[in-house]
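Visitor: can you look at this prediction? I've put the sequence above it.
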Amino acid sequence: MLGRRRFAAGLVALSSLAGTRAAALAAPTGPFALDGRMEQGGWALGRVPPGTVRLSLEAQPIAFAADGCFPIAFDRDAAPVARLEAVLRDGGSVREDLAIAVRHWKISRLDSLPKYPVPSAEFAARRPAELAQIVAARARETGADGWRQAFRWPAIGRISTLFGSQRIYAGEPGAYHSGIDLALPTGAPVRAPADGVVILAAEAPFTLEGHLLMLDHGMGLSSAFLHLSRIDVRLGDRIAQGQPIAAVGATGRATGPHLHWGLMWRGARIDPLLVAGAMPRMR
């Protein structure tokens, strides 16, 4: 009976947390009271069982907050089953095998084009340092708490390219689209989708991303905003949800002005559409 009361209390606390989210999701279920999208590119919040001292997903340790809440996410190419396991203070453990729904992605076949043009000498010289900055940014721990919030769209506009779409060049797969593109004019404002801390604000345009801005939302979750015309915040700034942070542009490798918004949790790329919900209607 005591265990049931503790679990019920956990559900109440998680329901309060989930109530801040953008979309109404199914009621939390299972030993981890998970609330979210159990599918490739999906994202969920949960709460550890009472007495948990360690938590892991697919044998990889993940953090949980002092109140027991935690986020998890599933990469675009996640396997159909993922094991979530908690080790308890008394030496026992709680496991749950999560069924991850497989999605069908938009695939374009371009049989007459090569996969990539030969990179320029400038690209080859600059790219390693750019990638090192991105990796270092994602490794920063800021204590941000935005992961608890209901995420909002950083801008309102037409979705021009979906997350997960991919091109096949003469039979050779290219990299899949790791975020979502919004067709917007140069200078359109970009706002923070949730509270966060600036972990990268490119001082000069990157070769691919152009003016790149990254926010840490805490617990391993980060946002990246690409091709910006202007960045209005600085490294280390604490940002509030809805705060203007940048302007749309066409810098880097872009054929026209648009905003690319990417979300990543501990290396897993997430579909922003599953986190922020349906795009609001333009006024």
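Guide: Ah, there it is.
Visitor: CA only for contacts and neighbour counts going forward, please
Guide: Will do.
Visitor: and the residue lying closest to residue 113 once chain neighbours are set aside, how far from residue 216?
Guide: If the residues on either side of it in the chain are set aside, residue 113 comes closest to residue 169, at 5.6 Å by Cα to Cα, 6 or more residues apart in numbering. Distance of residue 169 to residue 216, computed by Cα to Cα, to the nearest Å: 34 Å.
Visitor: one more to weigh against that first structure:
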Amino acid sequence: MIRFLLLALLVLAARPAGAVSLEMNGAFTQGGIIMGRTDPGATLTLDGKPVRVGADGVFVLGFGREAEPKAELSVRGADGSAQHRTLEIAKRDYNIQRIDGLPQKYVEPPAEVLARIKRENEQIKEVRKIDTERAYFADGFIWPAKGRISGVYGSQRILNGEPKWPHFGVDVAAPVGTPVVAPAGGIVRLAEKDLYYTGGTVILDHGHGLSSAFLHMQDVNVKVGQELKRGDSMGTIGATGRATGPHLDWRINWFDVRVDAAVLVPPME
């Protein structure tokens, strides 16, 4: 597998006379996250869909696991000047694992919990629609916990011949009770101690639709509406929910687009 999770490309657009400015920095790959800046008051679209631009011109973009190889980005300044860019999105290879002979209870959840799962999924879906104006993400990210990387973005299991949902997080394996901190500033939008799949779960809103989810936590020590700074304590690693051992599953979304948290941080020490 090509190692590009930490790929960081800097694109500083040459600014033609009279054109609106456009700067971008990030991983131009499937699962990638791009942070950028344009002129205050500019409008931005990605593949024809509007993207929030902060009062200071800051914006963020995300590309999913199966993103197309090209994306069309357009920006128009308040004075009518414009730029258009075709973004090249690199394809990734993912780790696919086949496991046969599992008891069916490990492949599908029991029928009696399906209503609970649907209710919890709807709760999470609503949280991920939030579009907060403040760009907490612009100050950068750190690892939310320290430990061995035991799972990566995009990997997938085929259980008894049935492809399961891909893994969209990065897993940090460490003992129960290992501290979990905010990787960047934000507002707590969800804090639950016992979701069916993910157990102790926190979702932290970093602004502009970018949010982190922290799954399988033992202790959840934050409350909905609480504002956190980078490095603030949120709780501890656990093995709650459908976990096979103690670890933190850290995931990032850009609205409903599932992106790779690992592109935002340096290699684990």
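Guide: That came through fine. All values derive from a computational prediction rather than experimental measurement.
Visitor: one step back: quick one, which of residue 169 and residue 216 of structure 1 is more surrounded?
Guide: Counted by other Cα atoms under 10 Å, residue 169 of structure 1 and residue 216 do not tie: residue 216 has more neighbours, with 34 against 17.
Visitor: map the more buried one onto structure 2.
Guide: Under the alignment (TM-score structural alignment), residue 216 of structure 1 maps onto residue 205 of structure 2.
Visitor: gap between that match and residue 74 of structure 2?
Guide: Residue 205 of structure 2 is 26 Å from residue 74 of structure 2, by Cα to Cα.
Visitor: again with residue 82 of structure 2
Guide: Counting by Cα to Cα - residue 82 of structure 2 and residue 74 of structure 2 are separated by 7 Å.
Visitor: can you check residue 158 of structure 2 too?
Guide: The gap separating residue 158 of structure 2 from residue 74 of structure 2 is 39 Å, by Cα to Cα.
Visitor: neighbour count for the two, which is higher?
Guide: Between residue 158 of structure 2 and residue 74, residue 74 has the larger neighbour count (other Cα under 10 Å), namely 19 against 16.
Visitor: that one corresponds to which position in structure 1?
Guide: Under the alignment (TM-score structural alignment), residue 74 of structure 2 maps onto residue 85 of structure 1.
Visitor: I'd assumed its match was in a helix, is it?
Guide: No: counting by DSSP: H, G, I helix; E, B strand; the rest coil, residue 85 of structure 1 is not part of a helix but strand.
Visitor: give me the most central residue, structure 2.
Guide: For structure 2, the residue nearest the mean C-alpha position is residue 252 (1.4 Å; Cα atoms, centre = their mean).
Visitor: check the offset of stretch 73-89 of structure 1 from the chain's centre.
Guide: For stretch 73-89 of structure 1, the separation from the chain centroid amounts to 16 Å (computed by Cα atoms, centre = their mean, to the nearest Å).
Visitor: which stretches of the stretch 101-250 of structure 1 form helices?
Guide: Along the stretch 101-250 of structure 1, counting by DSSP state H, counting those that start in this stretch, helices occupy 121-138.
Visitor: that older thread, show me what the residue nearest to residue 113 of structure 1 aligns to in structure 2.
Guide: Residue 169 of structure 1 maps onto residue 159 in structure 2, by TM-score structural alignment.
Visitor: kind regards, and thank you for your time.
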